[in-house]
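A.B. asks: sequence? don't have it. structure:
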């Protein structure tokens, strides 16, 4: 094998995603996913916003969504009234499964959601969930969240 080929192969493997992510990327993605849960559980809109990439590429599908919500303004609006709608809110993903490919990562699992609505109703559901993160400026930011109630 000539020297050019030896240097080209590692570059091709990286470009094709065949080289594994940094060892601590999975831990960083888990930490980002936990930040999302904590922000929601605190009903802290500013903290929720800080976990998201804030551009037109983001999207969310809530358990009660009738259609996908796309673009930062629409996603932001879908969360803005949480502190008004809920007295308390808790979300935790059991046994999150994390995969990383370059600057994209996804976390799948079952979210346990428990909340008291402002009207006194109790929300106690499990939802199949997917969180997709993109690494931007060395920070893992949410670009898509999808949660569907379990049958």
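C.D. replies: Nice, I can see it. What you see is a predicted model; the values in this text were computed from it and never measured.
A.B. asks: hey, let's count contacts and neighbours off CA atoms from now on
C.D. replies: Will do.
A.B. asks: in the chain, which spans are strands?
C.D. replies: Under the criterion DSSP state E, strands of the chain are mapped to 59-61, 69-70, 86-101, 104-117, 122-136, 139-149.
A.B. asks: do you know which of these lies nearest residue 3?
C.D. replies: Closest approach to residue 3 among the strands of the chain (CA to CA): strand 86-101, 27.8 Å.
A.B. asks: now the angle from that closest one to strand 122-136?
C.D. replies: Put simply, strand 86-101 runs at 40 degrees to strand 122-136, going by axes from the mean of the first three to the mean of the last three CA atoms, to 10 degrees.
A.B. asks: residues of strand 86-101 that come out buried?
C.D. replies: Of the residues in strand 86-101, 86, 88, 89, 90, 91, 92, 93, 96, 98, 99, 100, 101 count as buried by neighbour count, 16 or more other CA atoms under 10 Å.
A.B. asks: For the fifth one, which residues are in contact?
C.D. replies: The contact partners of residue 91, by CA atoms under 8 Å, 6 or more residues apart in numbering, come to 37, 38, 40, 41, 111, 112, 113, 114.
A.B. asks: Take this one as well and set it beside the first:
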């Protein structure tokens, strides 16, 4: 891959979610840094290392998902000189017989290269159930 990066980490993030929502694998390829240290963890999935494995997973996902509407919320950005960490909640609307909304807690990391900003990590986990109304919530274990 020899594509140029993006002017800001936010531009890279916007391009990532646009590619995801359109099911555009070619655009998705442009977002990821082609490096062995790239990593991706899809919800309930294994850790994928390296751009080839990551893009193969996105090819499968995009081929089987179709168009989706993705709303982002609770965005927090920590920007360093060469690395940016974005944490957020993905609200993914999928339409079949009925509309379903899936929520994921997500961390995206971007690296500034000589060509611009590129994604180096996407990690999404299912939103935990709402335990605020439970009488005896289970403890959180890490």
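C.D. replies: Received the coordinates, thanks. Note that the structure is a prediction, hence the values are computed from the model and not measured.
A.B. asks: Name the member of the contacts of residue 91 of structure 1 with the most neighbours.
C.D. replies: Scoring the contacts of residue 91 of structure 1 on neighbours with other CA atoms under 10 Å, the highest-scoring entry is residue 111 at 24 neighbours.
A.B. asks: Leaving out the residues flanking it, which one is nearest to that residue?
C.D. replies: residue 93 (4.1 Å; CA to CA, 6 or more residues apart in numbering).
A.B. asks: what does residue 101 of structure 2 align to in structure 1?
C.D. replies: In structure 1, residue 101 of structure 2 lines up with residue 124, judged by TM-score structural alignment.
A.B. asks: Residue 65 of structure 2 too?
C.D. replies: When structure 1 is aligned by TM-score structural alignment, residue 65 of structure 2 is paired with residue 86.
A.B. asks: Compute the number of surrounding residues for the closest residue to its match other than its chain neighbours.
C.D. replies: Sequence neighbours aside, residue 117 is the residue nearest to residue 86 of structure 1 in space, at 4.2 Å (criterion: CA to CA, 6+ apart). As a burial measure, residue 117 of structure 1 scores 17 neighbours (other CA under 10 Å).
A.B. asks: so residue 117 of structure 1 touches residue 88, yeah?
C.D. replies: Yes - Residue 117 of structure 1 lies in contact with residue 88 (CA atoms under 8 Å); the separation is 7.4 Å.
A.B. asks: which ones are touching the residue nearest to residue 74 of structure 2 when sequence neighbours are not counted?
C.D. replies: Counting by CA to CA, 6+ apart, residue 88 is the residue found nearest to residue 74 of structure 2 once chain neighbours are left out, at 5.2 Å. Listed by CA under 8 Å, 6+ apart, the contact partners of residue 88 of structure 2 are 72, 73, 74, 75, 76, 105, 106, 107.
A.B. asks: need those in a markdown table with distance to residue 35 of structure 2, can you?
C.D. replies: As requested, the contacts of residue 88 of structure 2 are arranged in a markdown table below (distance: CA to CA, whole Å):
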| residue | distance to residue 35 of structure 2 |
| --- | --- |
| 72 | 27 |
| 73 | 29 |
| 74 | 29 |
| 75 | 26 |
| 76 | 25 |
| 105 | 25 |
| 106 | 21 |
| 107 | 19 |
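A.B. asks: Can you tell me which of these is closest to residue 124 of structure 2?
C.D. replies: For the contacts of residue 88 of structure 2, the nearest to residue 124 of structure 2 is residue 106 (4.3 Å; CA to CA).
A.B. asks: List the contacts of the closest one.
C.D. replies: Residue 106 of structure 2 makes contact with 87, 88, 89, 90, 122, 123, 124, 125 under the criterion CA under 8 Å, 6+ apart.
A.B. asks: how about a cut-off of 6 Å?
C.D. replies: By CA atoms under 6 Å, 6 or more residues apart in numbering, residue 106 of structure 2 lies in contact with 87, 88, 89, 123, 124.
A.B. asks: Now which residue in structure 1 aligns to residue 42 of structure 2?
C.D. replies: Matched by TM-score structural alignment, residue 42 of structure 2 corresponds to residue 62 in structure 1.
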